[in-house]
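[1] Structure, please.
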Amino acid sequence: MTTSASVRAYRPGDRAALDDICVRTAHNGQDSRPVYADPGILPAIFAAPYVHLEPELAFVLDDGHGRAVGYIIGAADTPAFAAAFRTEWLPLVADRYPAPTRPPVTPDEVMLGLLHDPERMVVPEVAAYPAHLHIDLLPEWQGRGHGRALMRTLLRALRDRGVPAIHLCMATANVKARAFYDRMGFHEIDVPDAGPVAYLGRTTADADLL
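    Below is the predicted model of the structure:
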């Protein structure tokens, strides 16, 4: 199964697969469907806006039969992406996911708050790492070197565009993901009062060494 898998550029026909991968990995690396009443809000925040706004920085792991079983997506300039998220993406999904009217009580309401606050992505402490990313693979495709291949592909694309460094934000509870990022050369960035998340960053210059 693994010999024919390869990394390729995202295609519009991959959109449903990316949404599904996101839902099945979004709860600290686990399936989010038991946690959320409408898990579709997760790709509306963490996957779909990236392929809508910056499809040239979206890559998938193809299982060899045309099906995406993993992906890496990125934004080259986080403040610019946050601005485009508000003006171009949010109007497309706000009818289905309206802005919250009370402090969040349920997991879905927490996600509504994130959806309607794209400016949260702009963190001064990570300004030296202007790009950011999300990477997810279905569980059966993890641990086989495919994540490394996806990471290498995105870092090369950013380096070739002159983007010097990249960051990501992850739930500290996802210890498996943290171990992966450590192997990929990411280091923790000190962000005071970050809560249950950690910010990690690395250069793009040595992408070929992954």
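[2] rest of the way, CA atoms for contacts and neighbours
    Will do.
[3] Check the spacing between residue 205 and residue 13 real quick.
    31 Å (CA to CA, to the nearest Å).
[4] and what of residue 29?
    From residue 29 to residue 13 the distance is 24 Å (CA to CA).
[5] Let's compare: structure for the following, please.
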Amino acid sequence: MSIEIRPFQPFDLPGMYRVCLRTGDSGGDATALYHDPDLLGHVFAGPYPAADPGLTFVAADAFGVLGYVVATADSAAYEKWREHHWYAPLRLRHPEAMADDPGDGSRDWQLVAQLHRKPLAEGDPLYESHPAHLHIDILPRGQGAGLGRRLMSALLEALRARGVRGLHLGVGGGNPGARAFYQALGFTEARRHDWGSVMVLDLRDGAARRSST
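    I've put the predicted structure just below:
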């Protein structure tokens, strides 16, 4: 069965939300972890094509969306946009009182807390050298077919066409396969945290360019 990599279209959004949920537990299915099945998508998928649809690409087959990559070319500007145009109305649906752990093993409260967390006043210094960032998710039925590399190639080409100098992303410590994937594309670790690490890619580096093709 053929799998198409193409630019985002508005009708892709429901499928992207399903992919986000089914890969939301360090690559595994997070359906049982959220009372609101859309909440992960609201945080990690939906705002990106709303802010800049030209940096979202999807992988689709006859059964629908099975993977995507979303990104922003300017993380600082994106966070300001998200704060006013995306998070502000979401907070009305998810008030801060919902950020308390109910003790039932669900994780909605963690994302609600993120919705209400104010952005850094000065931003992140990493945004100067590597201003773009991304999220990529692929369902199990699409893994092992080279879709991750194809999606990344489409995104990197779009970022370089805009003259973006660098890219960063977060990799959870419980997802070593993702870390190995990014290393194969030329990413290196910039920071380590208790939850995982931040990896970066210099988009002006010819070696990194060759590794994405």
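[6] before we move on, the earlier item: neighbour-wise, which of residue 29 and residue 13 of the first structure wins?
    residue 29 (20 against 11; other CA atoms under 10 Å).
[7] could you list every residue that touches the aligned partner of the more buried one in the second structure?
    Under the alignment (TM-score structural alignment), residue 29 of the first structure maps onto residue 27 of the second structure. The contact partners of residue 27 of the second structure, by CA atoms under 8 Å, 6 or more residues apart in numbering, come to 137, 175.
[8] Wait, a helix at residue 71 of the first structure?
    No: assigned with DSSP: H, G, I helix; E, B strand; the rest coil, residue 71 of the first structure falls outside any helix and is strand.
[9] and the nearest residue in space to it that is not next to it in sequence, how far is that from residue 183 of the first structure?
    Spatial nearest neighbour of residue 71 of the first structure, chain neighbours left out: residue 60 (4.1 Å); criterion: CA to CA, 6 or more residues apart in numbering. According to CA to CA, residue 60 of the first structure and residue 183 of the first structure sit 20 Å apart.
[10] just residue 52 of the first structure next, same as before
    30 Å.
[11] More neighbours: which of the two?
    Taking neighbours as other CA under 10 Å, residue 52 of the first structure and residue 183 compare with residue 52 leading, 15 against 12.
[12] Now name the helix or strand holding the more buried one.
    Per DSSP states H and E: residue 52 of the first structure is located in helix 48-53.
[13] in the second structure, what residues pair with that helix?
    Going by TM-score structural alignment, helix 48-53 of the first structure sits over residues 46-51 in the second structure.
[14] now do stretch 11-20 of the first structure
    Stretch 11-20 of the first structure covers residues 9-18 of the second structure once aligned (TM-score structural alignment).
[15] What residues sit buried inside the matching stretch?
    12, 13, 15, 16, 17, 18 (16 or more other CA atoms under 10 Å).
[16] The fifth one and residue 137 of the second structure, how far apart?
    Per CA to CA, residue 17 of the second structure is found 10 Å from residue 137 of the second structure.
[17] Check residue 49 of the second structure too.
    For residue 49 of the second structure relative to residue 137 of the second structure (CA to CA), the value is 15 Å.
[18] In terms of packing, which of these two has more residues around it?
    Remark: of residue 49 of the second structure and residue 137, residue 137 carries more neighbours, 26 against 20, as counted by other CA under 10 Å.
[19] Quick one: residues contacting residue 169 of the first structure.
    Counted by CA under 8 Å, 6+ apart, residue 169 of the first structure has contacts 197, 198, 199, 200.
[20] Ok, residue 79 of the second structure next?
    Residue 79 of the second structure sits in contact with residue 119, where contact means CA under 8 Å, 6+ apart.
[21] cool, residue 11 of the second structure as well?
    By CA under 8 Å, 6+ apart, the contact set of residue 11 of the second structure is empty.
[22] mind checking the SS state of the nearest residue to residue 134 of the second structure once chain neighbours are set aside?
    Nearest residue to residue 134 of the second structure, sequence neighbours excluded (CA to CA, 6+ apart): residue 71, at 4.1 Å. Following three-state DSSP, residue 71 of the second structure is assigned to strand.
[23] Sweet, I'm off.
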